[in-house]
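Trainee: My questions are about this predicted structure, shown below with the sequence.
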Amino acid sequence: MKSWLKQISFIIIVYLITSFAVDTWRTRGIDRQSLPDLQGKTIYNTTINLKELSFEQPILVYFWGTWCPVCSFVSPSIDTISQHYPVYSIAMQSGDNKTLKTYMKIESYQFNVINDDNNRIANSLGVQVTPLVMVIDQGELVHFTTGYVSLFGLWWRIAF
């Protein structure tokens, strides 16, 4: 039994170290010290300034694409968390507003979507990979992760 616990502990530690290293490498282009003025229009033409909104309360920002296979596993959790916390998603290269509205309706997603069809917002921040989940509080990037993240992982990042 002791041997099994040692092996499981070792595997968990290696996994955590590897995950941290991959996240660090994937987000190497993001300036963690000074966020640009992140603003855009939702698919319903509402202008949103994400940095400004973060001064009211922490917000979760989700960079994704309709073409991203991993995003199809993360988006349901994003939709669930959006019922309890402010979530603003940025759809990268996913078509025009009509296409995104149709996609959101088919998938029954309710989270806010800013269409970044030319990657202007993503490039201003240095985003190079999807999915990317960030928590912004008081205008500062406080948490971020790339790749798959569970509902619990999302909740933990925005609640703490």
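Mentor: On my side now, so go ahead.

Trainee: can we go C-alpha only for contacts and neighbour counts from here?
Mentor: Noted.

Trainee: who touches the longest helix seen in the chain?
Mentor: Determined from DSSP state H, the single longest helix within the chain is helix 2-26. For helix 2-26, contacts defined as C-alpha atoms under 8 Å, 6 or more residues apart in numbering pick out Gln128, Val129, Thr145, Thr146.

Trainee: Out of those residues, list just those in helices.
Mentor: Using DSSP H, none of the contacts of helix 2-26 sit in helices.

Trainee: rewinding a little: the longest helix of the chain: what's the following helix or strand?
Mentor: With elements assigned by DSSP states H and E, the helix or strand that comes after helix 2-26 is strand 39-41.

Trainee: Compare the contacts of helix 2-26 and tell me which is most surrounded.
Mentor: The most crowded member of the contacts of helix 2-26 is Thr145, carrying 23 neighbours; neighbours defined as other C-alpha atoms under 10 Å.

Trainee: I figured that one hits Val135, correct?
Mentor: No. In this structure, Thr145 is not within contact of Val135 by C-alpha atoms under 8 Å, at 9.4 Å.

Trainee: can you pull out the strands in this protein?
Mentor: 39-41, 47-49, 59-64, 87-92, 112-116, 132-137, 140-146 (DSSP state E).

Trainee: Pasting the second one now:
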Amino acid sequence: MSSPVRFSPRWWLRLVAELLLFLVFLLALEWFMTRHAARGPAPALAAMQTDGRGVDVRSLQGRPALVYFWATWCPVCTAQQSAIDGVLADTPAITVAMRSGGAAEIHGYLAKDGLNWPVIDDADGAISMRWGVSGVPAAFILDADGRIRFVTRGYTTGLGLRARLWLAGLGV
């Protein structure tokens, strides 16, 4: 019969130190990737969606909301679709397709996966530049007053987005 494995206090200390170092690295990477992103009050965003309806970021005020930048040519955006679709089902949101072709191409891309998102076509990247988006996917979490509380770039889980939306609702 073998004896149980025992870990020394030194082993545990090293594990905690390595985990903290890894967390600091992840936070620094997130900061670096979003350093040019808009902060504070959400920049102006009033445009026509590809379905012909107008949308304005000010209409999202009143509860936490999501402004999501993505692209048809982005493999990470494709991997994140189901998480975004789940959040869009019950969260006020605007989605912006960055340099993704015209309305027909965007709708075709969404339709092949059974998605029906309201989307703004940012054909020339002007909206993305105004929001400081340098890569996709990028998600801006707004609080009920329309202030940007969180910015993410790269893959984010549905749980991660919902946690940020919840924190934005608390005013964190």
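Mentor: The structure has been received and is ready for your questions. All values reported here derive from a predicted model rather than from experimental measurement.

Trainee: What does the superposition give as a TM-score?
Mentor: Aligned and superposed, the two chains score 0.89 in TM-score terms (TM-score structural alignment, normalised by the length of structure 1); 159 aligned residues with a C-alpha RMSD of 1.8 Å.

Trainee: The strands of structure 1 into a markdown table, with extra columns for distance to Thr80 of structure 1?
Mentor: Listed next are those as a markdown table, based on distance: least, C-alpha to C-alpha, whole Å:
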| stretch | distance to Thr80 of structure 1 |
| --- | --- |
| strand 39-41 | 22 |
| strand 47-49 | 21 |
| strand 59-64 | 12 |
| strand 87-92 | 10 |
| strand 112-116 | 12 |
| strand 132-137 | 14 |
| strand 140-146 | 18 |
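
Trainee: Distance check, the spatially most central residue of structure 1 against Trp67 of structure 1.
Mentor: By C-alpha atoms, centre = their mean, the mean C-alpha position of structure 1 lies nearest to Val133, the distance being 2.0 Å. Distance of Val133 of structure 1 to Trp67 of structure 1, given as C-alpha to C-alpha, to the nearest Å: 17 Å.

Trainee: what sits against Trp155 of structure 1?
Mentor: Ile81 are the contacts of Trp155 of structure 1 under C-alpha under 8 Å, 6+ apart.

Trainee: what do we get in structure 2 for it?
Mentor: Here Trp155 of structure 1 is matched to Arg162 in structure 2, going by TM-score structural alignment.

Trainee: what does Val14 of structure 1 give?
Mentor: For Val14 of structure 1, the aligned position in structure 2 is occupied by Leu21, per TM-score structural alignment.

Trainee: Counting neighbours, what do you get for that match?
Mentor: Other residues lying near Leu21 of structure 2 total 12 when counted by other C-alpha under 10 Å.

Trainee: So Leu66 of structure 2 sits against Ile94, correct?
Mentor: Yes. In this structure, Leu66 of structure 2 is within contact of Ile94 by C-alpha under 8 Å, at 6.5 Å.

Trainee: the more surrounded of the two?
Mentor: In this view Leu66 of structure 2 and Ile94 are compared by other C-alpha under 10 Å, and Leu66 has more residues nearby, 27 against 22.

Trainee: Relative to Leu60 of structure 2, how far out is that one?
Mentor: According to C-alpha to C-alpha, Leu66 of structure 2 and Leu60 of structure 2 sit 9 Å apart.

Trainee: Please apply the same query to Val133 of structure 2.
Mentor: The spacing between Val133 of structure 2 and Leu60 of structure 2, counted by C-alpha to C-alpha, is 20 Å.

Trainee: Between the two, which has more neighbouring residues?
Mentor: Just comparing Val133 of structure 2 and Leu60: by other C-alpha under 10 Å the higher neighbour count belongs to Val133, 25 against 21.

Trainee: which residues does the aligned partner of that one in structure 1 contact?
Mentor: Aligned by TM-score structural alignment, Val133 of structure 2 pairs with Val127 of structure 1. Neighbouring residues of Val127 of structure 1 by C-alpha under 8 Å, 6+ apart: Thr27, Gly29, Ile30.

Trainee: Number of residues surrounding the residue mapped onto Trp70 of structure 2 from structure 1?
Mentor: Aligned against structure 1 by TM-score structural alignment, Trp70 of structure 2 finds its counterpart in Trp64. Neighbours of Trp64 of structure 1 under the rule other C-alpha under 10 Å: 26.
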